[in-house]
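Colleague: dropping the sequence and predicted coords here.
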Amino acid sequence: MLDIPISALNFPHLPFPFEDVVKQTCLKNRFIEGMVSWGIERVKAAKRNKKSERRKYK
């Protein structure tokens, strides 16, 4: 996920709050995954709708 050595986790004097960074990246990844899967679902639904419309007008 993040290229941070494990030894860096043990130091309290890090220049950034490590947990917050991890949470943010996890949320970002989840959000992106959600958007991608949502987009795929929309495309599938659109294809399905097109097929059913074709059947209607035959």
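Modeller: Okay, I see it. Bear in mind that the values here come from a model prediction, so they are computed numbers and not experimental data. Residues are numbered from 1 along each chain as shown.
Colleague: only C-alpha atoms for contact and neighbour calcs from this point on.
Modeller: Will do.
Colleague: so where's the longest helix in this protein?
Modeller: The longest helix of the chain (DSSP state H) is helix 18-56.
Colleague: try it against this one:
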Amino acid sequence: MIYGGNIVVEKAQHVGQISPVLKWPMDKVYWVMPASGLILVWYSVMNIIDNYRKRNFH
């Protein structure tokens, strides 16, 4: 999601597309994809750490 999202953002920057209703540049809207990827990685790492700690305490 991070890598692919960055590709989509870069393509949207080159096209210069504007959202019809909000009048925002679409590359700003598409930043949700790499940001979501970072959040996904963060929670996955935290889950791995939590599972590791629980396993070592029992």
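Modeller: Cool, the structure landed. Everything quoted here is computed from the prediction, not taken from an experiment.
Colleague: please state their TM-score.
Modeller: TM-score of the superposed chains, computed with TM-score structural alignment, normalised by the length of the first structure, equals 0.59; 43 aligned residues with a C-alpha RMSD of 2.0 Å.
Colleague: ok, Tyr43 of the second structure to His58 of the second structure distance?
Modeller: In this view, Tyr43 of the second structure and His58 of the second structure are 23 Å apart by C-alpha to C-alpha, to the nearest Å.
Colleague: how about Ile7 of the second structure?
Modeller: Counting by C-alpha to C-alpha - Ile7 of the second structure and His58 of the second structure are separated by 44 Å.
Colleague: and those two? Which one has more around it.
Modeller: Ile7 (14 against 5; other C-alpha atoms under 10 Å).
Colleague: so that one versus Tyr30 of the second structure, what's the distance?
Modeller: 10 Å.
Colleague: equivalent analysis for Tyr43 of the second structure, please.
Modeller: 21 Å.
Colleague: and the two? Which one has more around it.
Modeller: Set Tyr43 of the second structure next to Tyr30 and count neighbours by other C-alpha under 10 Å: Tyr30 wins out with 18 against 11.
Colleague: tell me which residue of the first structure lines up with that one.
Modeller: Residue pairing (TM-score structural alignment): Tyr30 of the second structure is matched to Thr25 of the first structure.
Colleague: Ile39 of the second structure too?
Modeller: So, by TM-score structural alignment, Ile39 of the second structure is matched to Gly34.
Colleague: likewise Lys54 of the second structure?
Modeller: Lys54 of the second structure maps onto Asn49 in the first structure, by TM-score structural alignment.
Colleague: could you check how far its match is from Gly34 of the first structure?
Modeller: From Asn49 of the first structure over to Gly34 of the first structure (counting by C-alpha to C-alpha), the distance is 22 Å.
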